[in-house]
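Peer 1: what follows is a protein structure lacking sequence information:
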């Protein structure tokens, strides 16, 4: 297994838990970031009526997310200072487990190749802010289970999970800033 990449900070969790809002807040303070794969893929596939949508072909959707996450990881290698990732390769393991799909050897290999900081920030299911939209079709129970399987995927790979409080974005940002230091 490759060594951890201490500058690569993952913020993960279930859908609708405030991850992207938090990352956008920190990005506005100067932190580099890599956007979430899932939502972007859904938007692009919807625009072209493509097959790689989670409600059409879960396997293909997972493969596109894997390619996206590996590319994001590679692109940020030369970036100085902390880089925030809106999910990472282990999230795809969690997704496949949630959907009852096997975890293929190449995905396990990618999770060992694309390493992140030892501490992974988990935004837990937060029913008060959860909502569905055009890309987020999961019900609340599925969002809660997603958070659990994703957290387990990271734990299985040796990451330390730091659960974020269900607090305003300013407080969550201050917590992360205090743990990772200033932007590059």
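Peer 2: Received it, and whenever you're ready, just let me know what you need. All figures in this text were calculated on a predicted structure; none of them were measured in a lab.
Peer 1: please count neighbours and contacts with C-alpha atoms only from this point.
Peer 2: Fine.
Peer 1: list the buried residues of the host helix or strand of residue 179.
Peer 2: Taking DSSP states H and E as the criterion, the element that holds residue 179 is helix 169-180. Of the residues in helix 169-180, those buried under the neighbour-count criterion (16 or more other Cα atoms under 10 Å) are 169, 172, 173, 176, 180.
Peer 1: chain center to it: distance?
Peer 2: From the chain centre to the centre of helix 169-180 is a distance of 17 Å (Cα atoms, centre = their mean, to the nearest Å).
Peer 1: circling back: closest one of the buried residues of helix 169-180 to residue 162?
Peer 2: Within the buried residues of helix 169-180, the smallest distance to residue 162 is 9.8 Å, found for residue 176 (Cα to Cα).
Peer 1: put this beside the first:
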């Protein structure tokens, strides 16, 4: 187990990436989110692996990205904040009603993170859509719920982030990360 890898997960537009940027500013290592980068690249090259295209292929690319991020982060010694993790791929497939292939479930079980996972719940005050984030409010809420259930099913202790500004959220996370060390 990689006890120094801490996942921040949740639906789109819930402040995950902003929080992780703040934690990085405070000196923690971080790994970026797969989804946005994959979408940007796929749109740029005319690829089909996007959530509104070949969703199974999109999930496979996310899995590859998350595995690479996991191995890169595991080699670091200090706490690393992960903008999503391998179980997010399981949750994504569950959310969209596609089967979770055995190799994806195995990847989630064979690459454990710290058992403490931070869930950014749907927050109407900050939720926005853009060219890469096309989910509506209903799907954003459902995504957070399914991801929380997925991590819990895999044995993680899911802690919801408070509806507070980024600095207070960062303080909340840092206090719990320190408590885990």
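Peer 2: That came through, no problem. Bear in mind the structure is a predicted one, so any value in this text is a computation, not a measurement.
Peer 1: quick one: TM-score?
Peer 2: Comparison of the two superposed chains (TM-score structural alignment, normalised by the length of the second structure) gives a TM-score of 0.97, and 179 aligned residues with a Cα RMSD of 1.0 Å.
Peer 1: show me what the helix holding residue 179 of the first structure is packed up against.
Peer 2: Using 3 or more Cα pairs under 8 Å, 6 or more residues apart in numbering; DSSP states H and E as the contact criterion, the secondary-structure elements in contact with helix 169-180 of the first structure are helix 19-28.
Peer 1: hmm, who's touching the helix or strand following the helix it packs on?
Peer 2: The element immediately downstream of helix 19-28 of the first structure (helix or strand, assigned by DSSP H and E) is strand 32-34. By Cα atoms under 8 Å, 6 or more residues apart in numbering, the residues outside strand 32-34 of the first structure that reach it are 23, 27, 72, 82, 83, 84, 85, 86, 183, 184.
Peer 1: let's go with 7 Å and repeat that
Peer 2: 27, 72, 82, 83, 84, 85, 86 (Cα atoms under 7 Å, 6 or more residues apart in numbering).
Peer 1: quick one: the second one and residue 153 of the first structure, what's the gap?
Peer 2: Between residue 72 of the first structure and residue 153 of the first structure the distance, using Cα to Cα, to the nearest Å, works out to 19 Å.
Peer 1: likewise for residue 119 of the first structure?
Peer 2: Following Cα to Cα, the distance that separates residue 119 of the first structure from residue 153 of the first structure is 13 Å.
Peer 1: residue 182 of the first structure now?
Peer 2: Between residue 182 of the first structure and residue 153 of the first structure the distance is 28 Å, computed by Cα to Cα.
Peer 1: quick one: which of these two has more around it?
Peer 2: When residue 182 of the first structure is set against residue 153 and neighbours are counted by other Cα atoms under 10 Å, the residue ahead is residue 153, at 20 against 13.
Peer 1: just tell me the aligned range of the helix holding residue 179 of the first structure in the second structure.
Peer 2: Counting by TM-score structural alignment, helix 169-180 of the first structure pairs with residues 166-177 of the second structure.
Peer 1: residue 101 of the first structure -> the second structure?
Peer 2: Going residue by residue (TM-score structural alignment), residue 101 of the first structure aligns to residue 98.
Peer 1: wait, is its match part of a strand?
Peer 2: No - when the secondary structure is assigned by DSSP: H, G, I helix; E, B strand; the rest coil, residue 98 of the second structure falls in coil instead of a strand.
Peer 1: residue 88 of the first structure pairs with which position in the second structure?
Peer 2: Structural alignment (TM-score structural alignment) places residue 88 of the first structure against residue 85 in the second structure.
Peer 1: what's near enough to touch the counterpart of residue 147 of the second structure in the first structure?
Peer 2: Applying TM-score structural alignment, one finds that residue 147 of the second structure aligns to residue 150 in the first structure. Residue 150 of the first structure makes contacts with 13, 91, 94, as judged by Cα under 7 Å, 6+ apart.
Peer 1: no further questions, thank you.
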